[in-house]
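**Q** What follows is a predicted structure for the sequence shown.
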Amino acid sequence: MKKRFLSFVAVAMVMMFLSVGSVFAADDAAKNFISNKVGVGYQGMVVGSFLNGISVRGWIGDRIGLEGSGFYGKADVKVDDFKLLEADLWTIEAKAMYAIIVRSYSKFYAGAKIGYGQIDATAYGNEMIDNKGFWTPGVFIGAEWSFPQLPEVGFNFDVGYSGIIYDNDNVDIKLHGINATFGVHYYF
């Protein structure tokens, strides 16, 4: 657990240092179209397994963003001495974002997230995991952009590191490590 935490802190610091230089870049955005708007759309997550989700994302001014997502899918799980199993899981996630660079049709941002989910796994007719809860804190960097011909549709891509907080040492839920999310949102 301590090793995972130290890895999490190291990745967070590296992403922060890589982002600092761009703060001093010129800001030539006259007006970013998705500022002060809320969007609804699809969000996919790749964390070893692929999870589909729905998302609500909004920007307060040009710089501060918030997102709430819900995901459902199958994930790889290793329980005791069994082979790798596929388990059903759902998770909800909240993200806070700060746009470091803002242009007319794009934003580059860094942020933090926290997620909560439950997992259920059955092997050979036996209930191995019965709706056990877990937490997934993380940090990420990403970009969101739109096109001048279709400015109300935003496309986003994030990459970062997620840890996992789970109280069963006999179960390894493969949701920690480097992950990526991508999505498409329609802004109102």
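**A** Okay, I see it. Numbers count the residues shown, from 1 in each chain.
**Q** When you work out contacts or count neighbours from here on, use the C-alpha atoms and nothing else.
**A** Will do.
**Q** Which residue ranges of the chain form helices?
**A** Remark: helices assigned in the chain by DSSP state H are 2-23.
**Q** Going by residue numbers, what spans are strands in it?
**A** Here the chain has its strands, by DSSP state E, at 38-47, 49-60, 64-79, 84-103, 106-123, 126-147, 150-162, 171-173, 177-187.
**Q** what's the closest non-adjacent residue to Y161?
**A** Distances taken as Cα to Cα, 6 or more residues apart in numbering put I178 closest to Y161, at 4.5 Å, once the chain neighbours are dropped.
**Q** how near is that neighbour to L89?
**A** In this view, I178 and L89 are 19 Å apart by Cα to Cα, to the nearest Å.
**Q** try G117
**A** Counting by Cα to Cα, the gap from G117 to L89 is 7 Å.
**Q** go on, I141?
**A** 25 Å.
**Q** ok, second structure coming up, stack it against the first:
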Amino acid sequence: MKKMTKALATAGLAVLLGAGSATAAEGPNVGKVGIGPQVINMWTDYADPFSGAGFSVRWWATNEFGVEGNVYYGTTDEEIPWGADLSSDTILGTIKLMYAPVVNENSRFYVGLEGGLGSSSWDENGSEVDSDDFYLIQPLIGTEFNFSEFTEVGFNFEVGYSFTGEDDGDDSDYEYDLSGVAVGIGAHYYF
């Protein structure tokens, strides 16, 4: 809980410091819907890094406020010291709320909060042994850039800290804790 409080305080401070430097420029792709790929990598203390590739839909309602929905799929492989080979298939759906205190003609700096639900199924030496449902909450900061010649394409980069926990309350032997630093990159084509 202490890490979550620190991360939220940092995100709040970034909003306060950046709010005074917002420009009056019309940001790129306001009111348009963008679709495209989104990739996320999470580094945790408990497992090999999780990498998920997904599909994303992003919409900037105003210069400053946006929302994004993502669906990720990823796998991991781990070799346990006592000889078992573990692998997992994970699907994760998230919703992200974004606030951009700095908006320029071809870029935005934003802070956000992402939340979602996921499910992992675990295989041990090729046989399914368990499944685990979890939730994710992630404060983040990010940027989105557009080239002046191709304003309908936006490229984004984000860094955050994920907090996860079990959603189903069971005592899974293969709980997949994705708490840790997360980095995301993506591209959206706006219609």
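**A** Yep, it's here. Nothing here was measured: the structure is a model prediction, and the numbers come from that model.
**Q** who touches the aligned partner of the residue nearest to Y161 of structure 1 in structure 2 in this structure?
**A** Superposed on structure 2 with TM-score structural alignment, I178 of structure 1 falls opposite V181. For V181 of structure 2, the contact set (Cα atoms under 8 Å, 6 or more residues apart in numbering) comprises 42-44, 159-162.
**Q** hmm, which of those residues are the buried ones?
**A** 42-44, 159-162 (16 or more other Cα atoms under 10 Å).
**Q** JSON lines for these, including distance to W122 of structure 2?
**A** Shown next, in JSON lines, are these (distance: Cα to Cα, whole Å):
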{"residue": "M42", "distance to W122 of structure 2": "18"}
{"residue": "W43", "distance to W122 of structure 2": "19"}
{"residue": "T44", "distance to W122 of structure 2": "18"}
{"residue": "V159", "distance to W122 of structure 2": "28"}
{"residue": "G160", "distance to W122 of structure 2": "26"}
{"residue": "Y161", "distance to W122 of structure 2": "24"}
{"residue": "S162", "distance to W122 of structure 2": "21"}
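**Q** Spatially nearest residue to the aligned residue in structure 1 for A19 of structure 2, not counting backbone neighbours?
**A** The alignment partner of A19 of structure 2 in structure 1, by TM-score structural alignment, is V23. Excluding its sequence neighbours, the residue lying closest to V23 of structure 1 (Cα to Cα, 6+ apart) is I100, at 5.6 Å.
**Q** now swap in P28 of structure 2 and tell me
**A** That would be N106: by Cα to Cα, 6+ apart, it lies 5.9 Å from P28 of structure 2.
**Q** returning to what we had before: want to throw the strands of structure 1 into a markdown table with distance to V11 of structure 1?
**A** Shown next, in a markdown table, are the strands of structure 1 (distance: least, Cα to Cα, whole Å):
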| stretch | distance to V11 of structure 1 |
| --- | --- |
| strand 38-47 | 16 |
| strand 49-60 | 21 |
| strand 64-79 | 21 |
| strand 84-103 | 17 |
| strand 106-123 | 12 |
| strand 126-147 | 8 |
| strand 150-162 | 7 |
| strand 171-173 | 20 |
| strand 177-187 | 10 |
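**Q** got a list of what the residue nearest to V23 of structure 1 touches?
**A** Contacts of I100 of structure 1 (Cα under 8 Å, 6+ apart): 19, 22-23, 63, 107-110.
**Q** now the residues you listed: which count as buried?
**A** By 16+ other Cα under 10 Å, those give 19, 63, 107-110 as buried.
**Q** Among those, list the two that are farthest apart in space.
**A** S19 and R63 (14.2 Å; Cα to Cα).
**Q** which of I141 and L89 of structure 1 has more neighbours?
**A** I141 (24 against 20; other Cα atoms under 10 Å).
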